[in-house]
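*Asks:* Give me coordinates for this.
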Amino acid sequence: MWFWRRGADLGIDLGTATVLIYEKGKGIILNESSVVAINKNNNKVLAVGEEAKKMIGRTPGNIVAVRPLRDGVISDYDLTQKMLKEFIKKAVGKRNIVAPKVIVCIPVQATEVEKRAIIQATRNSGAKRVHIIEEPLAAAVGAGIDISKPNGSMVLDIGGGTCDVAVISLGGVVVRNSIKVAGNKFDEAIVKYIRVKYKLMIGEKTAENLKISIGTVFKGNRDISTTIKGRSLVSGLPDEIEISTDEIRLAFEETTYSIVQSVKNVLENTPPELVADIIENGILMTGGGSLLDGLDKLIQFETGVNVHVAENSVECVVEGMGKMLNYLDKLDQDINSQEIVLLLE
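*Replies:* Now for the predicted structure:
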């Protein structure tokens, strides 16, 4: 039997694509894919994280590898709870500890039902107390922005399931928007484009590799071609095609348009004084989706505002929660995220 180690307060970035865990005093102790492999016959967890991800599309009939989180929130409560337990066990190990206090991030427009589901799943995984924080707030803190000052800071956090845009000032979110369009939608766009144009079926992993290796959203930023293999929808037999960067860019158009419009909508609703700050400081991009080739250039071109990608873009959110862990002793269970970040002043 395993137990929490005394004082092992954690920050958990519970993402659609990846889960990161930060332990107070130690730093990031886990970075794994949000995938669970289970045996459908007895509902037993066979693998979690990277090991389970390798099974996607390669399992026999009685085994299924699934993502229990969709669009930034819990889609399968039981599997999420099991996944969290396994991740925490893997991260902290078998040490004599008591239940910790935990901060978990949420999308900026998560509903009360979605918030309760995340809190309950985390508690049932062994947490003593659970605090929630909006992702852009944590990302800004993790990127080193002093959000307690009366200056406007704009953060665009693109994960696997959601794109969160927020203007932050005085420790709180002034204007926010969240859309369920992010990294996974780019993968789906590639699969759809190739299926429609070439009548070729490819898997999730192949699409993700294409996105990283030759994908771009800014015309002229890349000029690469590659050969991919899949199953022909006409003959049902293995087949291969050559695909170029320009084709991937075309496949991405609808998804990128949604993200750009989300940024524009937030800017249009931002008070003029804060817009002036954003023009001076620029837009900060965080999350794994911010690393998509040319996305920063496209947003800068469309908005006329300088865009910067955080150096630690993937870890920004969990690093921010790690800094907030130092202030948990000053909080009671019901204090909200705005009151958490004001303690950082």
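*Asks:* contacts and neighbour counts: CA atoms only from here.
*Replies:* Noted.
*Asks:* after the longest helix along the chain, next one along is what?
*Replies:* Counting residues, the longest helix found in the chain (DSSP state H) is helix 245-268. Following helix 245-268 in sequence order, the next helix or strand is helix 272-281 (DSSP states H and E).
*Asks:* buried ones in that following helix?
*Replies:* Using 16 or more other C-alpha atoms under 10 Å as the test for burial, helix 272-281 gives 274-275, 278-279, 281.
*Asks:* tell me which element E114 falls in.
*Replies:* helix 112-124.
*Asks:* Could you do I147 as well?
*Replies:* Under DSSP H and E, no helix or strand contains I147.
*Asks:* now swap in G230 and tell me
*Replies:* Using DSSP H and E, G230 falls within strand 225-232.
*Asks:* list the helices and strands the helix holding E114 packs on?
*Replies:* strand 73-74, helix 77-92, strand 101-106, strand 129-134 (3 or more C-alpha pairs under 8 Å, 6 or more residues apart in numbering; DSSP states H and E).
*Asks:* ok, residues contacting it?
*Replies:* Applying C-alpha atoms under 8 Å, 6 or more residues apart in numbering, the external contacts of helix 112-124 come out as 73-74, 77, 80-81, 84, 104, 106, 129-132.
*Asks:* Kindly recompute the last result at 7 Å.
*Replies:* If you take C-alpha atoms under 7 Å, 6 or more residues apart in numbering as the criterion, helix 112-124 is touched by 73-74, 77, 81, 130.
*Asks:* please give me the structure for this one as well, since I'd like to look at both together:
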Amino acid sequence: MNVRRDLGIDLGTANTLVYVKGKGIVLNEPSVVAINADTGEVLKVGMEAKLMLGKTPASIIALRPLRDGVIADYDVALSMLKYFIGKAKSSITLFKPRVVIGVPIGITDVERRAILEAGLEAGAARVFLIEEPMASAIGIDLDVEEPNGNMIVDIGGGTTEVAVISLGSIVVWDSIRIAGDEMDEIIVQYVRETYRIAIGERTAEKIKIDIGNVFPCQEHDSLETVVTGIDLSTGLPRRIVLRGAEVRDALMIPVATIVESIKSTLEKTPPELATDIVERGIVATGGGSLIRGIDRLIEEETGIKVVRAEDPLTCVARGAGKVLEKIEILKKLQQVD
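*Replies:* Next up is the predicted model:
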């Protein structure tokens, strides 16, 4: 017997995750699509498409249809969403699912409408949008419907969302389009300017994962990794060794902006909720929260303890799926059917 299973989707700039109640995360793939440059035909989606980034012939383009957490190329994003929903749906039900999609707080009405319509066209029965910090909070089972202040810092691929949540609503917030992608770009820029070597975004992301850090200590200083790129002087491949301290100096440029966003949000927070946050701590989610030392840096700058969520990469998707059980919050969400 087929039972409709609803989907929670984290439609991220870097990765798309799909959560199904009772099954957990059923899909986690890069938000990348490879298309035929001449015909526009979609060739590969997800991990297979990401492996093509920077390696395709002129006839094939591998691209990300989302930028800063919103749709930059509607047709390609629609193809990607159809693929992911179809892949998730095929293993669970024949019926059209209700779909909840996590989105950045600060997106425009036009951007919201684009995501809502793409969800319907991709095969959803109904589509709801939920702000990513709220989804993250629900995903880690915070008591968001109680009169308590909870602060979420969600550092994703395209945006960083800072929000104070109480009574099922976001009370104060800030959203900046500085996050994991900007960290990758600053590493590309650093290697180019310092070593005169060109590297791609996949290499920069690997550097970030291998030795990325933002808090000075001996453990971070001793990190190192071997990087291969193209020497801009000779046009030939060249290897260098990058160390933790120099990558930290580069990453501090975008991370300093994230810290300022957290501080400004705290300054706008009502005193009673701020007291709750001091007692409970700031919860860090998203892939950017995995950067070594970012929790210690935020603690030092704010004086408030920071708790990194368990499995921070999946919080938004899990929360988007679980919100369907929270009727009062669900009523507040923008939707179409």
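*Asks:* just to revisit the earlier point, which one of the buried residues of helix 272-281 of the first structure sits closest to V341 of the first structure?
*Replies:* Using C-alpha to C-alpha, L274 comes nearest to V341 of the first structure of these, at 18.9 Å.
*Asks:* Cross-check the contact I'm expecting between the closest one and K149.
*Replies:* No. With contact defined as C-alpha atoms under 7 Å, L274 of the first structure does not count as touching K149 (11.9 Å).
*Asks:* quick revisit: buried set for the strand holding G230 of the first structure?
*Replies:* By 16+ other C-alpha under 10 Å, the buried positions in strand 225-232 of the first structure come out as 225, 230-232.
*Asks:* elements contacting that strand?
*Replies:* When contacts are defined as 3 or more C-alpha pairs under 7 Å, 6 or more residues apart in numbering; DSSP states H and E, strand 225-232 of the first structure packs onto strand 200-201, strand 238-244.
*Asks:* Put together CSV for the ones you listed, with mean neighbour count on each row.
*Replies:* Below are these laid out as CSV (neighbours: other C-alpha atoms under 10 Å):
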stretch, mean neighbour count
strand 200-201, 22
strand 238-244, 13
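*Asks:* need those strands in JSON lines with distance to V66 of the first structure, can you?
*Replies:* Listed next are these as JSON lines, based on distance: least, C-alpha to C-alpha, whole Å:
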{"stretch": "strand 200-201", "distance to V66 of the first structure": "19"}
{"stretch": "strand 238-244", "distance to V66 of the first structure": "25"}
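*Asks:* picking that back up, report the aligned residue range of the second structure for the longest helix of the first structure.
*Replies:* With TM-score structural alignment applied, helix 245-268 of the first structure matches the range 244-267 in the second structure.
*Asks:* What is the mean deviation of the matching stretch from its aligned residues in the first structure?
*Replies:* Its aligned residues in the first structure lie a mean 0.6 Å from stretch 244-267 of the second structure after superposition (mean C-alpha distance after the TM-score superposition for the first structure).
*Asks:* in that stretch, what's buried?
*Replies:* In stretch 244-267 of the second structure, counting by 16+ other C-alpha under 10 Å, buried: 244-252, 254-255, 258-259, 261-263, 265-266.
*Asks:* Next, find the distance separating the residue located most distally from the centre of the second structure from A198 of the second structure.
*Replies:* Going by C-alpha atoms, centre = their mean, the residue of the second structure most distant from its centre is T234, 36.9 Å out. Counting by C-alpha to C-alpha, to the nearest Å, the gap from T234 of the second structure to A198 of the second structure is 11 Å.
*Asks:* I am finished for the moment; much appreciated.
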